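# With the input below, show me the fold.
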Amino acid sequence: MSFTRAGGVLGCLAMAAVAMADDLDAYVRNYMKERHVPAGVWGVFKDGKVVKSRAYGRANLELNVRATSDSVFEIGSVSKQFTATALLMLMEEGRLSLDDRIEKYVGDLPEGWRPVTLRQLLEHTSGIPDMEEIFGYESYRNIYTPAQIVQIANTRPMTFKPGEGFRYSNTGYFLAGLALEKVSGKPYGRFLQERIFGPLGMAHTRESDPTGIIPDRVQGYRFYNGGLEVRDPMQPSACLGAGTLVSNLEDMAKWDAAITGHRLLKPETQAMMFKEARTPQGPTGYGLGWFVSPWRGRTSYEHSGGTAGFSCDYRRFPEAGISAMMFTNLYDAPLGGTLYRAADLVSPGISYASLKPMPEPVAGVREKLLAAMTAVSKGGPRPDAISEKMWATYGPNARDAWRDRLANIKSFELLLRERYKARKNALGEEHIETYLYRLTNEKQVMYIEFQMNPQGQIVLQARRDY
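The predicted model follows:
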């Protein structure tokens, strides 16, 4: 290949990468505007470094402080993997067994909780009721004793007998934190500082202490009754091992490298965290502090985190050698496809964003879908192309969204078509094929999935901005 031709190819690739980054920027900015998110920060990790990152918006609205890649956010349930790692470190030292019953380390428990093992706590197979479902995010601002947390969770019966099912339980990780303190003889935060954060150089990671001075700490918010309101920081005593930590991109990159390099645990012990648990109902999709969630044929592990004023998500793609994380300072802000599209900038093929348009395999499908969505935007009548159950899901917000998308549409390109044996979706509708289209308008690029039944009707339509 000549230098001129090679330069041209490289130039095209560079231009494509810039275009994808611009699309991601537009997607994130539009998402934040739609969801009223004050600040967002994402990063891609490789070899312990943040290789790509971007910060948007305000870390503190009152003080008009911009978010940066150094901003420190509450990470909620991403904290669970630190709790699980700490207990596994003690297991390697012979100081506990994951098959120990929790009553060995925590006294005055309800009768039904006593047979539960540490392993079952970490796998969410304990059957112990979730305290968060009972007292809600609001209560994480309050100071509690362990006895009070147990009393709150015990207002509901066991969900199932220990080991016989899967149900996410923050109470389980609270109890795991108590067991960690009992075995180590140290407070939860101090143990993690001495054994994990300090050795790894995670200088910005610690417990969320409302009274402490935490440099670069971000203020959390909730959108409520048409406006943003300030949310109090997490109280460690209300959450402990379930989700009390704060961190930033730099520190999470160091944590990610420690996982890859087995700096804290032996390889065989580390592997336990990523092996999904099984119950009589089958695999649960959860290991020890991690969801085991393959993505488009790739091995992948993930955990999200939410607190009263923050949302985050962290996903690892070990075969690609990269990971991605995003933080926001808004309660209940699903992060959509940001992680996948950010990771795709470093390892193309992870997200739909790098798929190339393909020819329409069946004539008229594109036109039928656009006509069906035009009917949605107008509020009816229901076209034959949409099933009755799917049509019933379209409310005013969906109609407004489609009106906006179609009014400014530039292109509607088929990226993927999959055919398979008949299966049922979340609406209980049978479907045999899926079409994925990229819709580009003047504001943004979005990815729309259409599931079709044997009669060619749309039985599910959803955005898949992954």
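# hey, let's count contacts and neighbours off CA atoms from now on
OK.
# Assumed Arg423 was part of a helix.
No - counting by DSSP: H, G, I helix; E, B strand; the rest coil, Arg423 is not found in a helix; it is strand.
# Surely it is in contact with Gln451?
No - proximity of Arg423 to Gln451 does not meet the contact threshold set by CA atoms under 8 Å, at 10.5 Å.
# who touches both of these two?
Here Arg423 and Gln451 have 431-432 as joint contacts, going by CA atoms under 8 Å, 6 or more residues apart in numbering.
# out of those two, which sits in the more crowded spot?
Shown here are Arg423 and Gln451; by other CA atoms under 10 Å, Gln451 has more neighbours (23 against 12).
# Show me what the helix or strand in which that one is found packs onto, helices and strands only.
In this assignment (DSSP states H and E), Gln451 forms part of strand 445-452. With contacts taken as 3 or more CA pairs under 8 Å, 6 or more residues apart in numbering; DSSP states H and E, strand 445-452 sits against helix 3-35, strand 430-441, strand 458-463.
# One more, please, to line up against the first structure:
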Amino acid sequence: MASVSALAQVDATPRVSAAVTMEQARMVDIRSLVPDISQSIAYAGSNNFVGAPIRGYQAPRCWLKHEAAEALARVDAALRERHMRLRVFDCYRPVRAVAHFVRWANDRADQRSKATHYPDLDKSKLLGDYIAPVSGHSRGATVDLTVLRCDAHDVDCEPLDMGTGFDFFGIRAHTDSPEVNAAQRANRHLLRDAMEAQGFRNYAMEWWHYTLRLEPTPDTLYDIPVTAPTDSGRQAEIERLMQPYDGDVPGVSLLVLKDGKVVLSRSYGRSDLERGIEASPATGYRLASVTKQFTAAAILLLAQDGKLAIDDPVKRWLPSLPKVADGITLRNLLDHTSGMLDYEDLMAAPYEGQIRDAGVLALLEKEDRLYFPPGSSFRYSNSGYALLALVAERASGKSFPEYLRTRIFQPLGMRDTLAYVAGGPEVPHRAWGYSKACDGWTRTDQNAYSAVLGDGGIYSNIADMARWAAALDDDRLLGKASRALAFERQAQVSSTPEATWYGFGWRLADGLQWHSGESVGFRNTIVRWPKQRLTVVVLSNRNDPTPYDLAISIGRWFMADAQAEPH
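Presented below is the predicted three-dimensional model:
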């Protein structure tokens, strides 16, 4: 959200500029100076004191006069030296938006936001000190903001407790209010000290509200709509593609790897909505079915180490399976040609607690039937990958999480990646999953299937996924023969609208290798263009959309730039 300022503090009646573009107004987007600054621009949506998008806000962006933007960038830089950073609520505000506020304030019947924004005031009292017909924000040198405190690694950045939310109208919001505790007042003073050090002054009735003391145009207002920058090119297009993930919404982390090196690593939105924690490259997401490439790699490594063979009958390792499984091999499980029944369809409804990989085996032990004879067709099977995790345990003599840790994650330096088991090691910098609801987002982090490891139980972040993706191009983990098996066309998935195949843990098409992961509250994808040595990874903690198309669009921008380079 953003603050509603007091009356413009100018001697003369301000004029409205004739400028129609941000360039003409000499304003800049703060992200041109601080690309990863945290934003929470609620006036572009409905989660604000009016309860509707505000006129003039066409995008959730922070524009400021360049002098104010540069000063704000210095504030953020100074705070980062202390493992803190800024989150902006509002910056430049069009005159038409201020008029929208005044109309709302005069509508005494609309009381929908009273409980959250002005519980101690009659709405008629808002006009004047809180909502005025002229706002300093419209001059482009006023900003509403707060401070995030990060951990020692500069991640898990969480808002300081300021005693009220933003846009709270009342005495508790006064910077030195006696109605907040000493710690909350100290946090407000921390913000004030940081802002004053770079030439901003605080409006005493709103702890979040600051104006540059030497305003560039103190007698001029602007009425240009708040929009996204109109820049062209790859970076601007990526920002536009990522905008739905920005702000107080479930987040996303984006990785682009070219020739084994990270060329883009950015995060947007929140890993934890309830605490307002910023998503970061260290945020750990549940990979869901992106896990399958790790499960397949575990089996390939065991074969590489002589512990099993890809064409072993599955009953060599899981002899309790029924007779109908006699013809199923590990290869059939790896490429989804086993015909094994889906364990999700065999579970009681509702299912008490969470099923685990061993529970999947227990269900399949009772079913002497298959969808089709092994090897005769393709049918995507979570059951098969749950069984592969159990095979890996029996062949290695270690638990599946421990085998992954010691044989894959640790050798590659994937320090924050793990197969998550409740009661075991916690997920570092964990993202919580969310699903879209009619009134916002609801936490939907786990369901009855979430404890199955082999088909979807790994958590990772884009920093670790960069190490994994780089290792797929050389022999540091899987040998050449093992990698060839993983990316070989083992089973045809579809012939229309394009021909696709499945390898071992990977989907394949001409010039393309990928896998997506979907589970309650998470949607992820990894896409590789092997000839171009380009990889895009998108991890998100929301139930929609699946980011495959997003990854493809971003990858094409990088391929287009590479093709445009002189040779």
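# Where does the strand holding Gln451 of structure 1 end up in structure 2?
Aligned by TM-score structural alignment, strand 445-452 of structure 1 falls on no residue of structure 2.
# Checking Leu390 of structure 2 next. Helix, strand or coil?
helix.
# which one in structure 1 is aligned with it?
Counting by TM-score structural alignment, the partner of Leu390 of structure 2 is Leu178.
# these two touch, right, that match and Val106?
Yes - with contacts counted by CA under 8 Å, Leu178 of structure 1 reaches Val106, the gap being 6.9 Å.
# Now stretch 61-79 of structure 1: buried residues?
Residues 61, 66-79 are the ones in stretch 61-79 of structure 1 that count as buried (16 or more other CA atoms under 10 Å).
# Output the residue interval of structure 2 matched by that stretch.
Under TM-score structural alignment, the match for stretch 61-79 of structure 1 is residues 273-291.
# now the matching stretch: how far from the chain's centre is it?
6 Å (CA atoms, centre = their mean, to the nearest Å).
# Distance check, Leu122 of structure 1 against Thr244 of structure 1.
16 Å (CA to CA, to the nearest Å).
# ok, now Leu339 of structure 1?
23 Å.
# repeat for Asp25 of structure 1
Taken as CA to CA, the span from Asp25 of structure 1 to Thr244 of structure 1 is 30 Å.
# Just want to know which of the two has more residues nearby.
Shown here are Asp25 of structure 1 and Thr244; by other CA under 10 Å, Thr244 has more neighbours (29 against 18).
# what's the matching residue for that one over in structure 2?
Mapped onto structure 2 by TM-score structural alignment, Thr244 of structure 1 lines up with Gly457.
# Strands of the stretch 151-300 of structure 1, start to end?
Assigned by DSSP state E, counting those that start in this stretch, the stretch 151-300 of structure 1 shows strands spanning 206-207, 220-224, 227-231, 245-247, 278-279, 282-283, 291-292.
# For Lys161 of structure 1, find the nearest of these.
Of all those, strand 278-279 sits nearest to Lys161 of structure 1, with 11.0 Å by CA to CA.
# any idea how far the closest one is from the chain center?
Centroid displacement of strand 278-279 of structure 1 relative to its chain, using CA atoms, centre = their mean, is 23 Å.
# residues in contact with that strand?
If you take CA under 8 Å, 6+ apart as the criterion, strand 278-279 of structure 1 is touched by 125, 163-166, 284.
# one more time with 10 Å
Identification of contacts with strand 278-279 of structure 1 by CA atoms under 10 Å, 6 or more residues apart in numbering yields 123, 125, 162-166, 284-287.
# same deal with stretch 313-320 of structure 2?
308, 321-323, 325-333, 361-362, 364-366, 384, 387-388, 390-395.
# Can you check which part of structure 1 that stretch sits on?
Per TM-score structural alignment, the counterpart of stretch 313-320 of structure 2 in structure 1 is residues 101-108.
# That stretch: which residues count as buried?
101-103, 105-106.
# What of stretch 219-229 of structure 1?
Applying 16+ other CA under 10 Å to stretch 219-229 of structure 1 flags 219-223, 228 as buried.
# For those, name the two members farthest from one another.
Gln219 and Phe223 (13.4 Å).
# Between those two, which contacts overlap?
Residues touching both Gln219 of structure 1 and Phe223 by CA under 10 Å, 6+ apart: 38, 230, 309, 330.
# most neighbours, which of those residues?
Busiest of the shared contacts of Gln219 and Phe223 of structure 1 [other CA under 10 Å] is Leu330, holding 30 neighbours.
# And that residue, what's its match in structure 2?
Alignment note (TM-score structural alignment): Leu330 of structure 1 maps to Arg542 of structure 2.
# Thanks a lot, see you next time.
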